[in-house]
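1. structure here, sequence nowhere to be found:
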């Protein structure tokens, strides 16, 4: 093949209009992700972008927004127990899932402020 996939540049999560304050509070405040300035020509569309490790997460405004309750990104984490405790301290509901423990994976889910499902996962190799 004359082309090669390198990886993922960014993940976009949809949110309703006016989501920016809640997105900054959750993704920037609770998760500690760094906000990235959007390109000037995209600012009027609303939403907000963040850096997550070496990838970006774009929170984009969607007209007639409906949260993604099944399809979801899974973010790799080091020290997932500390993340879980941080979320609980912020009164965020964490949904534990041990279905892949036999593979050496620890993981849990949550819903972002807009109802989108998000997974956090740590392998025993981290």
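-> Alright, I've got the coordinates. Note that the coordinates shown come from a computational prediction; the quantities given were computed from them, not determined experimentally.

2. from here on, contacts and neighbour counts on C-alpha atoms
-> Noted.

3. list the residues that contact residue 12.
-> 57, 58, 59, 60 (C-alpha atoms under 8 Å, 6 or more residues apart in numbering).

4. can I get the residues you listed in JSON lines with neighbour count and secondary structure?
-> Converted to JSON lines, the contacts of residue 12 look like this (neighbours: other C-alpha atoms under 10 Å; DSSP: H, G, I helix; E, B strand; the rest coil):
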{"residue": "57", "neighbour count": "21", "secondary structure": "strand"}
{"residue": "58", "neighbour count": "19", "secondary structure": "strand"}
{"residue": "59", "neighbour count": "22", "secondary structure": "strand"}
{"residue": "60", "neighbour count": "19", "secondary structure": "strand"}
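
5. nearest to residue 122 among those?
-> Closest approach to residue 122 among those (C-alpha to C-alpha): residue 57, at 18.7 Å.

6. ok, structure two:
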């Protein structure tokens, strides 16, 4: 999914280029990723269709950060969200929200990535 703008940013621990789907973690630490949005299946899909929306870290799905939904019609929209802590020890690390299973139409999507602090030694 593409995120067209950036909100409040402070420091350089997290970077994102507006219009991109990739967030980059540049500093080891404990982070919180909060995703919210509305998802619809493409009207040209063959229903029912299952779409799974997940947070990926360096291309791998983050356990506990996946939301499946089985769409029954092209008029159906569903709010989706997840909030998950991330322990990042190796940088740079990339984060992306990916929907798989069928073509989807995301709207009103946000991904907030917040650095909570350093990792324990």
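-> Yes, it's here. Bear in mind that the values here come from a model prediction, so they are computed numbers and not experimental data.

7. just the TM-score for the two chains, thanks.
-> Their TM-score after superposition, calculated using TM-score structural alignment, normalised by the length of the second structure, is reported as 0.30; 64 aligned residues with a C-alpha RMSD of 4.7 Å.

8. quick one: which of the contacts of residue 12 of the first structure is nearest to residue 10 of the first structure?
-> residue 57 (5.5 Å).

9. helix/strand/coil for residue 21 of the first structure?
-> Of the three states, residue 21 of the first structure takes helix under DSSP: H, G, I helix; E, B strand; the rest coil.

10. now it: how far from residue 51 of the first structure?
-> Counting by C-alpha to C-alpha, to the nearest Å, the gap from residue 21 of the first structure to residue 51 of the first structure is 17 Å.

11. just to revisit the earlier point, any chance of the contacts of residue 12 of the first structure in JSON lines, plus distance to residue 96 of the first structure?
-> Converted to JSON lines, the contacts of residue 12 of the first structure look like this (distance: C-alpha to C-alpha, whole Å):
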{"residue": "57", "distance to residue 96 of the first structure": "23"}
{"residue": "58", "distance to residue 96 of the first structure": "25"}
{"residue": "59", "distance to residue 96 of the first structure": "24"}
{"residue": "60", "distance to residue 96 of the first structure": "27"}
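
12. which two of those have the greatest separation?
-> Farthest pair in the contacts of residue 12 of the first structure, by C-alpha to C-alpha: 57 and 60, 9.4 Å.

13. mutual contacts of these two, please.
-> Between them, residue 57 of the first structure and residue 60 share the contacting residues 12, 13, judged by C-alpha under 8 Å, 6+ apart.

14. show me what the top helix by length along the first structure is packed up against.
-> If you go by DSSP state H, the first structure has its longest helix at helix 80-89. Applying 3 or more C-alpha pairs under 8 Å, 6 or more residues apart in numbering; DSSP states H and E, one finds that helix 80-89 of the first structure makes contact with strand 117-123.

15. relative to helix 80-89, how tilted is the strand it packs on?
-> Relative orientation of strand 117-123 of the first structure and helix 80-89, computed by axes from the mean of the first three to the mean of the last three C-alpha atoms, to 10 degrees: 150 degrees.
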